[in-house]
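Participant: Return a 3D structure for these sequence lines:
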Amino acid sequence: MEKYDKLEKVGEGTYGKVYKAQDKTTGQLVALKKTRLEMDEEGIPPTTLREISLLQMLSQSIYVVRLLRVEHVEKNGKRLLYLVFEYLDTDLKKYIDSYKRAEGQILSRFPSRVIQSFLYQLCKGVDHCHSHGVLHRDLKPQNLLVDKEKGILKVADLGLGRAFTIPLKSYTHEIVTLWYRAPEVLLGSTHYSIGVDMWSVGCIFAEMVRRQPLFAGDSELQQLLHIFRFLGTPDEEKWPGVSSLRDWHDYPQWKPQSMANALPLLEPEGIDLLSKMLEYNPSNRISAKEAMEHPYFDNLDKSQF
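Facilitator: So this is what the prediction gives:
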């Protein structure tokens, strides 16, 4: 790793630390994701191998962060693995927060054209993953990197990503940061598909509009109750099979709130798209490919993407 100057630590994920660094030869800024390999392990951890293979497969899209190379280092009896990524200067969470205050002033809104552009790029990145048979499973603003100068958004951190197949296999339900977790996962379903990512996309869409999370629960139960209060308590008519999910109970009965009242800054086409992303029945939830054709994007210059 003598090729790089580490400039600063920029993050710490589930599986390792991330540093901003500079290639000494080219001057290129990169992000180094360091994973320590324990000495008693035979080779590289499966989670790391999975992430590397997924990233190598998905890096052809400019809407997925690019893995440049992988470096294996042995130092002082320790084995380290560095994933070398392209460097982007911020993430969507920080970008949204920057609009909350500017020079002491609270800004009225995140620009609608930026929301539209970022959401379209997010759908492009997610569709690229799904079309290659990969669920991300941890989409959240912190895992979406932003190039502020170019206005580009990229999907990152595929540590929880996994290939999915048809028919669907049983997966762990301990996925996705709580605020962006789909109701079928919260209710204990282990058979799920691309709908889990599209629910997260809907939550991120609403957060860009509101500049704060839509459902901010502090436990799985609280998270479900936040969702039910807003969208109405689901039943067999709205979502066939919901009452047979593992963690289903008799919940308080709420009627759906008006999405337009809750997000007054979002135009009717945006409300319609959001409602299709936050559809209870996963089989009826809009896909990323379908979302890109939605009228919400009709006045977006798609030729630039």
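Participant: alpha carbons only for contacts and neighbour counts from here, please
Facilitator: OK.
Participant: and the one helix or strand residue 50 maps to, what other elements does it pack with?
Facilitator: Using DSSP states H and E, residue 50 maps to helix 46-58. On a contact count with 3 or more CA pairs under 8 Å, 6 or more residues apart in numbering; DSSP states H and E, helix 46-58 meets no helix or strand.
Participant: Next SSE downstream of that helix?
Facilitator: Sequence order places strand 67-75 as the next helix or strand after helix 46-58, per DSSP H and E.
Participant: now the angle from the next helix or strand after that next one to strand 67-75?
Facilitator: For strand 67-75, the following helix or strand on the C-terminal side (DSSP H and E) is strand 78-86. In terms of direction (axes from the mean of the first three to the mean of the last three CA atoms, to 10 degrees), strand 78-86 departs from strand 67-75 by 160 degrees.
Participant: State the next helix or strand along the chain beyond strand 78-86.
Facilitator: strand 90-91.
Participant: If you count neighbours, what's buried in the next helix or strand after that next one?
Facilitator: Using DSSP H and E, the helix or strand that follows strand 90-91 in sequence is helix 92-98. Neighbour counts over helix 92-98 (16 or more other CA atoms under 10 Å) mark 92-93, 95-96 as buried.
Participant: Which strands and helices lie in contact with helix 92-98?
Facilitator: Counting by 3+ CA pairs under 8 Å, 6+ apart, helix 92-98 packs on strand 144-147.
Participant: and residue 225, helix, strand or coil?
Facilitator: helix (DSSP: H, G, I helix; E, B strand; the rest coil).
Participant: Please tell me how far it sits from residue 78.
Facilitator: 46 Å (CA to CA, to the nearest Å).
Participant: let's see this one next to it:
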Amino acid sequence: MEHTPSELCFPQLLNTSCRKPTLPQSEVVFLHTLVSSISLLTVALNLLVIISVSHFRQLHTPTNILLLSLAVSDFLVGLLLMPVEILRKTSCWFLGDLMCSLYICVSYSIPSASVGNMVLISLDRYVAICDPLHYTTRITVRRVKLCVCLCWFCSVFYSSVVLKDDLTQPGRYNSCYGDCVVLFDHTADAIDLALTFIVPVTVIIVLYMRVFVVAVSQARAMRSHITAVILQRSVTLTAKKSELKAARTLGVLVVVFLICLFPYYGMTLAGDSLLNTSSAFLGIYLFYFNSCLNPVIYAMFYPWFRKSVKLIVTLQILQPGSCEANIL
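Facilitator: Reported below is the predicted structural model:
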């Protein structure tokens, strides 16, 4: 079927150019406006988290280092993945095959890093609640920083291996100029699903179920009227109240993350029939929208975040010695 030049992404390449997307203009404008707004909000909110944890010395704790790493991945989702993904779906790809391959690699690396960060957060809470006496010796800032670096390295390395063919031969799966796609065989799909969804999510759920059971039993022990000697002994074995509160807050974070993650990977479980539909598009953007929700959860549950945002917005962090401010 012949197409007029106005219908093509590259009119000068009549036989090899892709057709322009046929979405109504009003729908394209609406989608661009909506995604741009969410993208800007995601970037701004996560930038506040990054500045807060990086600037204030009181916030340099193992748990907050993990939140910082998660905020970096969320920041990159808002800065890169949201705007580029909407352009890829609603217009022709004009950036070339190499940029397409690099974008797809990045779009796999960042979500993998987010999942890895959630596993590390769950491990942190597990040790804090289930083994509080050894928490300060086992979970140190240095070890957490090392784990975060390994998490990011493994995510990038894994994505590079999975997309090796596409990176070495950019555009090999594109049927025409103006397209940006990646294809996996069923074996690669199954491996990716297991390594980036089934195994991490199982670990997260098992750890948090254990945390929940121990936290409930400890809360009951603290409320029960037992003798002073037993109470005094149990205090040393019981996680601090602040740790229980942190576990609750991070539990909300993990639950919201899992809710947003399931539709994203559910498309792979559903098979090829749904991968290029509007349902798949909504699944991807629900997962990306989680990056905007995480800072909102911090604002709801963490007084230190609200306090630090106030200091950042009023530019008080520019004053000498502001990094030593009492935030907690």
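Participant: TM-score for this pair?
Facilitator: TM-score of the superposed chains, computed with TM-score structural alignment, normalised by the length of structure 1, equals 0.29; 135 aligned residues with a CA RMSD of 5.6 Å.
Participant: Residue 225 and residue 78 of structure 1: which has the busier surroundings?
Facilitator: Legend: neighbour count by other CA atoms under 10 Å for residue 225 of structure 1 and residue 78, higher for residue 225 (19 against 11).
Participant: Okay, and residue 66 of structure 2 sits in which element?
Facilitator: Using DSSP H and E, residue 66 of structure 2 maps to helix 62-76.
Participant: Give the next helix or strand downstream of that helix.
Facilitator: Counting by DSSP H and E, the next helix or strand C-terminal to helix 62-76 of structure 2 is helix 82-90.
Participant: Okay, angle between that following helix and helix 62-76 too, please.
Facilitator: Interaxial angle, helix 82-90 of structure 2 versus helix 62-76 (the same axes, to 10 degrees): 40 degrees.
Participant: Need the nearest residue in space to residue 68 of structure 2, chain neighbours excluded.
Facilitator: With sequence-adjacent residues excluded and distances taken as CA to CA, 6 or more residues apart in numbering, residue 68 of structure 2 is closest to residue 50, at 5.7 Å.
Participant: For my notes, confirm residue 28 of structure 2 occurs in a helix.
Facilitator: Yes. Remark: residue 28 of structure 2 belongs to a helix, assigned using three-state DSSP.
Participant: Quick one: the helices in structure 2, in order.
Facilitator: Counting by DSSP state H, structure 2 has helices at residues 25-55, 62-76, 82-90, 96-130, 135-138, 141-162, 164-168, 186-193, 199-223, 228-237, 241-270, 278-301, 303-313.
Participant: and the spatially closest residue to residue 71 of structure 1 that is not a sequence neighbour, how many neighbours does it have?
Facilitator: Counting by CA to CA, 6+ apart, residue 82 is the residue found nearest to residue 71 of structure 1 once chain neighbours are left out, at 5.0 Å. Number of residues near residue 82 of structure 1 (other CA under 10 Å) recorded here: 20.
Participant: which residues does residue 82 of structure 1 contact?
Facilitator: Neighbour list for residue 82 of structure 1: 32-35, 70-73 [criterion: CA atoms under 8 Å, 6 or more residues apart in numbering].
Participant: what sits against residue 261 of structure 1?
Facilitator: Here residue 261 of structure 1 is in contact with no residue (CA under 8 Å, 6+ apart).
Participant: got the buried residues for the helix or strand that contains it?
Facilitator: Assigned by DSSP H and E, residue 261 of structure 1 belongs to helix 259-262. Going by neighbour count (16+ other CA under 10 Å), the buried part of helix 259-262 of structure 1 is residue 259.
Participant: do the same with stretch 106-117 of structure 2
Facilitator: 106-117.
Participant: Out of these, the closest to residue 258 of structure 2 would be?
Facilitator: Ranked by distance to residue 258 of structure 2 (CA to CA), those are led by residue 115 at 9.4 Å.
Participant: can I assume the closest one is in contact with residue 203?
Facilitator: No. Between residue 115 of structure 2 and residue 203 there is no contact under CA atoms under 8 Å: 10.9 Å.
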